[in-house]
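Student: Pasting a predicted model and its sequence here:
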Amino acid sequence: MLLIDSIYPLLYCKTYRCNFPDTVLTECDIRKIGADDIPDFDILTAGFPCQSFSVCGNRKGFADERGNLFFEIMRIADAKKPKIIFLENVANLTEHDNGKTFNRIHNELSDRDYYIRYLIADACNYGIPQHRTRTYIVAFKNYDMCNGFRFPDEQPLKKHIFDIIDRSVKADDNFYLPENSVQYQKMNVAITDENQIYRFSDYGIQKSKDGISFTLKANMGTWYNRVPIIKDDFGIRTITPQECLALQGFPKSFDFPDIPIKSMYKQCGNTVAVPLVNSIAKQISNE
């Protein structure tokens, strides 16, 4: 079962149903559902909204309504007492408010007799050509399970941006910057290394390094000019939502339903690095 909080657009649910039609999806505000309405389970997984803790957000933490959704996770845990809790959030979670926020999370779990492991990991160190540093928390009811658990080992990066994005295939025309546009002229000058990916930022034009993408952000869906840009065999263009998914490690079979492209980009920026999360899940399943 997947519970979707009302803060997120309902279009997320449409995408989920498109790719996982056989999964039960409860589309509601988690704050308004009773724990008794949720079937019993062994593992609770959650990624409570990160904007409250991210260096890119307002950093109000638990003073932000979205940040307080962590306590909804604890409410469900109190009722269901799962064997394992698996959480994901931004890297800054451990540093927010001089560490007080993370200490609160740690104490909330510890007070419920959970033993905790956590890892701050960059996706590019686990085979994904994207810098995406996140905090992963795995909490166990059983001490021996926690003691035996190990996060997956880092992996050498074997694929880079253009091992995933095929520049020899022409994208739809609407992804290409018009040659008479200011954006094209600026980017045409800025692209000095065609093996990197670029984007407009608050500080000018940003360029990737070592064939590894910078972090894909949810603001791609709010400001179209923040979508990363490449030079392919046909011109200068933004990367497509499907290419964003590929840079997050999604399988080619995963796709979007008929939803606005802005929502596609936003969802790409809000998701997780799939291979890394999958590796952690496999390590959990071994316990």
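Tutor: That came in fine, so what should we check first?
Student: From now on I want contacts and neighbour counts done on CA atoms only, so please keep to that.
Tutor: Fine.
Student: List the residues that contact I116.
Tutor: By Cα atoms under 8 Å, 6 or more residues apart in numbering, I116 lies in contact with H106, L109, S110, I137, V138, A139, F140, C146.
Student: That one belongs to a strand, doesn't it?
Tutor: Yes: with DSSP: H, G, I helix; E, B strand; the rest coil as the criterion, I116 is located in a strand.
Student: Okay, strands next: where are they in the stretch 151-287 of the chain?
Tutor: According to DSSP state E, counting those that start in this stretch, the stretch 151-287 of the chain carries its strands in the segments 198-201, 204-207, 229-232, 235-238.
Student: try this one next to it:
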Amino acid sequence: MKPNSGAPRLLSLFSGCGGMDLGFKQAGYEIVWANDFNEFAGQTYARNFGDHMHVGSITEVDLTKLPQADIITGGFPCQDFSMISKRGGIETERGNLYTYFVKAVSEVRPKVFIAENVRGLLTANKGEAIKRISEDFAALGYTLNVKLYNFAKYGVAQLRERVLIVGVREDVEFTYEPPTPTHDENSYFTSGEALRGVESVLANNEHQNIKPKTRQLLELIPEGKNFSAIDPDHPLYVKGMISHVYKRLDRNKPSSTIIAGGGGGTWGYHFEEPRPLTNRERARLFGYPDDFVFEGSITEVRRQIGNSVPPVAARVVAEHILPAFTARCGATRLVA
């Protein structure tokens, strides 16, 4: 990546395919280093951003040798904090990967950091997870803002709730408050608007093969409804544990949350045609441009998209915090 003189330098951790990074790049930031352990996400990232992606476990990265940066961003692994999985939270090895984010902030001392995670982080371990994570970041000399965001309020065609932990170094004369929403229930960007013309896009737009029985099942579900719309006595009825099961889009509303994992029944389904969404359609619901090409199988790409931060919302936050990087810095306390 060519240097962008004067632009805030961004260091990206747990980068995935680069949804958050894309929003920051669009806002004018210079991404100087990125890391993710997933090979296919790394390939997607390199294709769309450049050769500053370092694929491998963060546990093997020498954090003392990270490049200088004004901001560190990233979404540490969320599976152990998810509302729809069996949570172990901070007691698990994956849950403790957040400590590498803390260590990176300690070493680099950026003016700002932004950590993203699922809603379940707020209640994991009976609230102890977010308490400990916040204490660890605050101990480094950062003022924190922890808030649950609905990204549909920032122009995303998806009702996607995620937690952002924003930390501002105490000597930086900038107070972070969440950006004012750009949309509300009367002006949400709808799935119908997001998918307009998508059939003309070639990349990542393959249709998945589904069984005739599944197609018949979907034909029983009206637009905007899920498995519960089928009569329990019908031979094609399936019992779902979560609302995502066989959920069809409503073209006049944002989609429900697009998830990364799960088997058939949780793929997200078209509002008009009785079929799963293509990955390009999923990408449209996140706000990825059509020239952003994903690498890997249909399943791998679905995972990358479902784990990512919508670039549209990331850009709103990125532009909102730009004043922090020109703000005056006063005295800062030493951190042990």
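Tutor: Happy to help now that I have it. All figures in this text were calculated on a predicted structure; none of them were measured in a lab.
Student: tm score of chain vs chain?
Tutor: Aligned and superposed, the two chains score 0.85 in TM-score terms (TM-score structural alignment, normalised by the length of structure 1); 273 aligned residues with a Cα RMSD of 2.5 Å.
Student: circling back to that earlier point, so which of the contacts of I116 of structure 1 comes closest to T222 of structure 1?
Tutor: Nearest to T222 of structure 1 among the contacts of I116 of structure 1, counting by Cα to Cα, is I137 at 29.3 Å.
Student: Check the secondary structure at whichever residue in structure 2 pairs up with that closest one for me.
Tutor: Counting by TM-score structural alignment, I137 of structure 1 lines up with I165 in structure 2. Following three-state DSSP, the label given to I165 of structure 2 is strand.
Student: Could you check how many residues crowd around I165 of structure 2?
Tutor: 21 (other Cα atoms under 10 Å).
Student: same deal with the one 4 residues further on?
Tutor: When counting by other Cα under 10 Å, one arrives at 23 neighbours for R169 of structure 2.
Student: Give me the distance between it and F37 of structure 2.
Tutor: Going from R169 of structure 2 to F37 of structure 2 by Cα to Cα, to the nearest Å gives 28 Å.
Student: export the strands of the stretch 151-287 of structure 1 to JSON lines and tack on distance to D255 of structure 1 and mean neighbour count?
Tutor: Shown next, in JSON lines, are the strands of the stretch 151-287 of structure 1 (distance: least, Cα to Cα, whole Å; neighbours: other Cα atoms under 10 Å):
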{"stretch": "strand 198-201", "distance to D255 of structure 1": "24", "mean neighbour count": "19"}
{"stretch": "strand 204-207", "distance to D255 of structure 1": "27", "mean neighbour count": "15"}
{"stretch": "strand 229-232", "distance to D255 of structure 1": "21", "mean neighbour count": "22"}
{"stretch": "strand 235-238", "distance to D255 of structure 1": "18", "mean neighbour count": "20"}
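Student: Those strands: which one's closest to C50 of structure 1?
Tutor: Within the strands of the stretch 151-287 of structure 1, the stretch nearest C50 of structure 1 is strand 198-201; the backing value is 20.5 Å (Cα to Cα).
Student: returning to what we had before: once you drop chain neighbours, what's closest to the match of I137 of structure 1?
Tutor: The shortest distance from I165 of structure 2 to any non-neighbouring residue, by Cα to Cα, 6 or more residues apart in numbering, is to V146 (4.6 Å).
Student: Mean per-residue distance, the helix or strand hosting F113 of structure 2 versus structure 1.
Tutor: Per DSSP states H and E, F113 of structure 2 falls inside strand 112-118. Superposed on structure 1, strand 112-118 of structure 2 shows a mean distance of 0.8 Å to its aligned residues (mean Cα distance after the TM-score superposition for structure 1).
Student: coming back round to it: which residues touch the equivalent of the residue nearest to I165 of structure 2 over in structure 1?
Tutor: Using TM-score structural alignment, the partner of V146 of structure 2 in structure 1 is Y118. Going by Cα under 8 Å, 6+ apart, Y118 of structure 1 touches T135, Y136, I137, V138.
Student: What separation is there between the most centrally placed residue in structure 2 and A324 of structure 2?
Tutor: Nearest to the geometric centre of structure 2 sits V309, at 2.2 Å (Cα atoms, centre = their mean). Going from V309 of structure 2 to A324 of structure 2 by Cα to Cα gives 22 Å.
Student: Quick one: the helices in the stretch 1-150 of structure 2, in order.
Tutor: 19-26, 39-49, 98-108, 128-138 (DSSP state H, counting those that start in this stretch).
Student: would JSON lines of the ones you listed with mean neighbour count and distance to P274 of structure 2 be doable?
Tutor: JSON lines is the format used below for the helices of the stretch 1-150 of structure 2 (neighbours: other Cα atoms under 10 Å; distance: least, Cα to Cα, whole Å):
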{"stretch": "helix 19-26", "mean neighbour count": "24", "distance to P274 of structure 2": "28"}
{"stretch": "helix 39-49", "mean neighbour count": "21", "distance to P274 of structure 2": "29"}
{"stretch": "helix 98-108", "mean neighbour count": "19", "distance to P274 of structure 2": "40"}
{"stretch": "helix 128-138", "mean neighbour count": "17", "distance to P274 of structure 2": "41"}
